[in-house]
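Trainee: Below is the structure, and that's it, no one-letter string:
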């Protein structure tokens, strides 16, 4: 039977922390965000000293995971980045009207509407290596100049030197997502 949750005073950046002890939990500690609060699940038998150590460790782990997912500057930084890539690889000819992150693209990495000059990148790219995000941006910028995926499009995209490497990375991510037997690459559960 779970014991009463306890409040801990965390470092200010983390917000309130609720520790939930469970008699059923034997060997794992996990943590997740619930609104502005962090919930840390621990075995009931854990000492107060172990609790403090694990709470600190799990807060650090969550913060690192969240930092990896976020991209500083959001849409403004993304648009500036697209502008720099256009200058470098397309002689400034690809000029999008807007470039932004979106959360409604779960089967594509990015999309472009040449008639409107809009580029949208999936939030799933956040936290991926910069060269991968740059590749997807270059791919969508190239669509502003050449619609479709014909030979002219791929010739234009050859200007970005890490195209093949980035495509391989994205293919690997997609294959992993389709493989049910592969465990998630990051877990919030930790052996005690």
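Mentor: Sure, I can see it. Here the structure is a predicted model, which means the values were calculated and not measured. Numbering: from 1, shown residues only.

Trainee: alpha carbons only for contacts and neighbour counts from here, please
Mentor: Will do.

Trainee: Would you confirm that residue 30 belongs to a strand?
Mentor: Yes. Assigned with DSSP: H, G, I helix; E, B strand; the rest coil, residue 30 falls within a strand.

Trainee: secondary structure class for residue 18?
Mentor: Once three-state DSSP is applied, residue 18 turns out strand.

Trainee: Beyond the helix ranked longest in the chain, next helix or strand please.
Mentor: Looking across the chain with DSSP state H, the single longest helix is helix 48-69. Tracing the chain C-terminally past helix 48-69 and defining elements by DSSP states H and E, one meets helix 74-90 next.

Trainee: list the helices and strands that following helix packs on?
Mentor: strand 98-102, helix 130-145 (3 or more Cα pairs under 8 Å, 6 or more residues apart in numbering; DSSP states H and E).

Trainee: quick one: it to helix 130-145, angle?
Mentor: Between helix 74-90 and helix 130-145, the angle comes out at 70 degrees (axes from the mean of the first three to the mean of the last three Cα atoms, to 10 degrees).

Trainee: tilt between helix 74-90 and strand 98-102?
Mentor: Using the same axes, to 10 degrees: helix 74-90 against strand 98-102 is 120 degrees.

Trainee: In addition, the following structure is provided for comparison:
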């Protein structure tokens, strides 16, 4: 089991099942009030372990410092407006992105790039980064969005590269 600490809380409302959640940074296991201390010692550690395993699969990958720096440089060069400041951004490679080249969570600034891009030229990955960075300024694929992405000088070339790669692999077009 993980060395992560957890707190056990008894609940009169729970009859037969345990629950688990995070409060602040603390993992809280809610057990039925009638559960014995012996049952608690036997059941809770495995329950916490399963939860942590499941949670680790749901968490986005840890940010890659070099990718994040690359994204910030692209933002400053092609997207920054005078006085607009730099957005909060973290970028990571993701092995889970098989249908998309990249994705962006605008609320947190988390960008994930398909690890398939690692085998491609940097200007292709930079185009996908630009696309995702642009979502921080314009959430939809509006005309303004496409104008902003087009500031990257290799946009059309990179789109063609990705389309050609997909056709060569006999794959349906991946989304950005």
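Mentor: Thanks, I have it. Quantities reported herein were computed from a predicted structural model and do not represent experimental measurements.

Trainee: quick one: TM-score?
Mentor: Scored against TM-score structural alignment, normalised by the length of structure 2, the superposed chains reach a TM-score of 0.57; 106 aligned residues with a Cα RMSD of 1.7 Å.

Trainee: hmm, back to that, go through the helices and strands packed on helix 74-90 of structure 1 and name the closest to residue 155 of structure 1.
Mentor: helix 130-145 (9.9 Å; Cα to Cα).

Trainee: List the buried residues of the helix or strand just after that closest one.
Mentor: Moving toward the C-terminus from helix 130-145 of structure 1, the next helix or strand (DSSP H and E) is helix 151-157. Across helix 151-157 of structure 1, burial judged by 16 or more other Cα atoms under 10 Å covers 153, 156, 157.

Trainee: Please pull up the equivalent of the last one in structure 2.
Mentor: This points to residue 157 of structure 1. In structure 2, the residue paired with residue 157 of structure 1 is residue 149, using TM-score structural alignment.

Trainee: Would you mind giving the residues in structure 2 matched to stretch 22-42 of structure 1?
Mentor: Under TM-score structural alignment, there's no match for stretch 22-42 of structure 1.

Trainee: And that stretch, end to end?
Mentor: Taking Cα to Cα, to the nearest Å as the measure, stretch 22-42 of structure 1 stretches 6 Å from start to finish.

Trainee: quick check: longest helix of structure 2.
Mentor: Criterion DSSP H: the longest helix present in structure 2 is helix 37-58.

Trainee: which residues in structure 1 does it align to?
Mentor: Using TM-score structural alignment, helix 37-58 of structure 2 pairs with nothing in structure 1.

Trainee: and that helix, what other elements does it pack with?
Mentor: Judged by 3+ Cα pairs under 8 Å, 6+ apart, helix 37-58 of structure 2 is in contact with no other helix or strand.

Trainee: mind listing what's buried in it?
Mentor: For helix 37-58 of structure 2, a neighbour-count test (16+ other Cα under 10 Å) marks 44, 48, 52 as buried.

Trainee: same deal with stretch 56-73 of structure 2?
Mentor: For stretch 56-73 of structure 2, by 16+ other Cα under 10 Å, it's 61, 63, 67, 68, 71, 72.

Trainee: hang on, the earlier thing: as JSON lines, the buried residues of helix 37-58 of structure 2 with distance to residue 96 of structure 2 would be great.
Mentor: Below are these laid out as JSON lines (distance: Cα to Cα, whole Å):
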{"residue": "44", "distance to residue 96 of structure 2": "30"}
{"residue": "48", "distance to residue 96 of structure 2": "25"}
{"residue": "52", "distance to residue 96 of structure 2": "19"}
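
Trainee: Identify the residue of structure 1 aligned to residue 79 of structure 2.
Mentor: With TM-score structural alignment as the criterion, the equivalent of residue 79 of structure 2 in structure 1 is residue 90.

Trainee: From residue 38 of structure 1, how far out is that match?
Mentor: 45 Å.

Trainee: And for residue 87 of structure 1?
Mentor: From residue 87 of structure 1 to residue 38 of structure 1 the distance is 43 Å (Cα to Cα).

Trainee: what does residue 178 of structure 1 give?
Mentor: 30 Å.

Trainee: Excluding chain neighbours, what is closest to residue 156 of structure 1?
Mentor: Leaving out its chain neighbours, the residue that sits closest to residue 156 of structure 1 by Cα to Cα, 6 or more residues apart in numbering is residue 142, at 6.8 Å.
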